[in-house]
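# How does the following fold in three dimensions:
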Amino acid sequence: MISRVYHATLFALYQLCIMVGIVAMPLAIAARQAGVTLPVHRLIDTVENAYEGAQH
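The predicted structure follows:
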């Protein structure tokens, strides 16, 4: 049961991170033009790896 809750929570977190990345895209483009890179991709990669690891 806990495994199911954990898996569902990771899935929701993964989807939320993707949504945040999409919404933050204009800010990320402006920041990149200013010479700053937002580390959103690292957050998504970390959550994705945790989600995929929980599937097995």
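# contacts, neighbours, all on C-alpha from now
Fine.
# Could you list every helix and strand in contact with the longest helix anywhere in the chain?
The residue-count maximum for a helix in the chain (DSSP state H) belongs to helix 2-23. Counting contacts by 3 or more C-alpha pairs under 8 Å, 6 or more residues apart in numbering; DSSP states H and E, helix 2-23 is packed against helix 40-54.
# next up, for comparison:
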Amino acid sequence: MISRVYRATLFALYQLCIVIGIVAMPLAIAARQAGFTLPIHRLLSNVEQAYETAQPR
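Modelled structure (predicted):
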């Protein structure tokens, strides 16, 4: 039961990170033109990896 809640929470967090990435895209484009990048891709890949690792085999 706890693992189901954990997986559901990770899935919700993953979806939230995707939405944040989409919403922040204009800011990310402006930041890249200014010379630095936002680390949203690292956050998304870390959450994705945690979600995939939590999947039952």
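# Run through who's touching the longest helix of the first structure.
Helix 2-23 of the first structure has contacts (C-alpha atoms under 8 Å, 6 or more residues apart in numbering) with 40-41, 43-44, 47-48, 50-51, 54-55.
# Now that helix: buried residues?
7, 10-11, 13-14, 17-18, 21 (16 or more other C-alpha atoms under 10 Å).
# what do you get for stretch 48-57 of the second structure?
Per 16+ other C-alpha under 10 Å, stretch 48-57 of the second structure contains these buried residues: 48, 51.
# could you list every residue that touches residue 43 of the second structure?
Neighbours of residue 43 of the second structure in contact, by C-alpha under 8 Å, 6+ apart: residue 17.
# Any figure for the gap between it and residue 54 of the second structure?
17 Å (C-alpha to C-alpha, to the nearest Å).
# cool, and residue 31 of the second structure?
33 Å.
# Residue 20 of the second structure too?
From residue 20 of the second structure across to residue 54 of the second structure, the span is 22 Å (C-alpha to C-alpha).
# repeat for residue 44 of the second structure
Residue 44 of the second structure is 15 Å from residue 54 of the second structure, by C-alpha to C-alpha.
# Residue 48 of the second structure maps to what in the first structure?
The equivalent of residue 48 of the second structure in the first structure is residue 48 (alignment by TM-score structural alignment).
# List the contacts of its match.
residue 14.
# How about residue 31 of the first structure?
Counting by C-alpha under 8 Å, 6+ apart, residue 31 of the first structure touches 37-38.
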